[in-house]
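Enquirer: got a structure for you, letters missing:
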């Protein structure tokens, strides 16, 4: 049973801006065939949209583990999570970032949650995860960690 679940969908502006591939494809293929240009434009745009949808990772918290994308960590090996928004989130993703940290960040999702890793054999000192609901994710993570 999931205590928390979030899919990091691409922002709407990304779907709109990638639609520029449509006129570009038509422009390139129009001298050859307008029909080919339209078909290629539609196929390319649908391919981009498909990649954006399929490439959207999921964050899940259960009673025993945190899963972010394809990685999972038992909650017993996590410390107290912290939420960062605005300028603080920018600093965590930039100047304060430890190169050894495990990252699941998306440019279109600004807030992040920092989850310390307590496992001495894990080379990552913490996980940094983008989320649209940082306070809720922190609350669920910390409550689940303390109850397990």
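Expert: Cool, the structure landed. None of the values given here were measured: they were computed from a predicted structure. Residues are numbered from 1 along each chain as shown.

Enquirer: alpha carbons only for contacts and neighbour counts from here, please
Expert: Noted.

Enquirer: show me which helix runs longest in this structure.
Expert: Longest among the helix segments of the chain by residue count, using DSSP state H, is helix 34-54.

Enquirer: can you give me the buried ones in it?
Expert: Using 16 or more other C-alpha atoms under 10 Å as the test for burial, helix 34-54 gives 36, 37, 38, 40, 41, 42, 44, 45, 48, 49, 52.

Enquirer: try it against this one:
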């Protein structure tokens, strides 16, 4: 899904929704690999058991790929939602869009063991959300996104609107 914007009549409200799904070629490669494995097992088993690998491996591969791509990132009603984690945007000091090199830096040398990170290796971009909450020991969030500039802008617009 792509980012979207809408405005409420009483206040400017920025919406952003994205699903961190796996690329189409992961589906192609995963199902091809499961199919080849099923064919190998099919050739070694006689009778009704020969179809069992197809019945089990192909749906299991599809379920695993769907599970890997289940994470949703959203800015909605003054909160940043990453899967089931929520962050009120009033605690956001800054949102920094990161390209692949910036993400590598933040996750490597610039990492902090207390940071909240949701990363998907097949997504190059990310947003670093710097927090300003004295009661929370988490210094920042790093969230994968295909649209880092749009997500950072939506977070900052939601913070400024609140």
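Expert: That came through fine. As the structure is a prediction and not an experimental result, all values here were calculated from the model.

Enquirer: that older thread, closest one to residue 81 of the first structure out of the buried residues of helix 34-54 of the first structure, please.
Expert: Closest approach to residue 81 of the first structure among the buried residues of helix 34-54 of the first structure (C-alpha to C-alpha): residue 52, at 28.1 Å.

Enquirer: ok, that closest one touching residue 10?
Expert: Yes: between residue 52 of the first structure and residue 10 there is a contact under C-alpha atoms under 8 Å: 6.4 Å.

Enquirer: ok, back up a step: hmm, who's touching the longest helix of the first structure?
Expert: 9-10, 15, 18-19, 21-30 (C-alpha atoms under 8 Å, 6 or more residues apart in numbering).

Enquirer: nearest to residue 81 of the first structure, of these?
Expert: Among these, and counting by C-alpha to C-alpha, the member closest to residue 81 of the first structure is residue 9, at 22.5 Å.

Enquirer: surely that closest one is within a strand?
Expert: No: counting by DSSP: H, G, I helix; E, B strand; the rest coil, residue 9 of the first structure falls outside a strand, being coil.

Enquirer: counterpart of it in the second structure?
Expert: Alignment note: residue 9 of the first structure maps to residue 21 in the second structure; criterion TM-score structural alignment.

Enquirer: and its match, how many residues sit next to it?
Expert: The local packing of residue 21 of the second structure (other C-alpha atoms under 10 Å) involves 19 other residues.

Enquirer: got it, and the one 10 residues further on?
Expert: Neighbouring residues of residue 31 of the second structure were enumerated by other C-alpha under 10 Å; the total is 19.

Enquirer: right, and the pair among the contacts of helix 34-54 of the first structure with maximum separation?
Expert: Farthest pair in the contacts of helix 34-54 of the first structure, by C-alpha to C-alpha: 9 and 30, 33.2 Å.

Enquirer: just the helices in the second structure please.
Expert: Using DSSP H, helices in the second structure cover 24-44, 52-68, 100-107, 148-161.

Enquirer: go through those helices and name the closest to residue 93 of the second structure.
Expert: helix 148-161 (8.8 Å).

Enquirer: in the first structure, what stretch matches the closest one?
Expert: Using TM-score structural alignment, helix 148-161 of the second structure pairs with 134-147 in the first structure.

Enquirer: what comes up buried for that stretch?
Expert: Those buried within stretch 134-147 of the first structure under the rule 16+ other C-alpha under 10 Å are 134, 135, 137, 138, 140, 141, 142, 144, 145.
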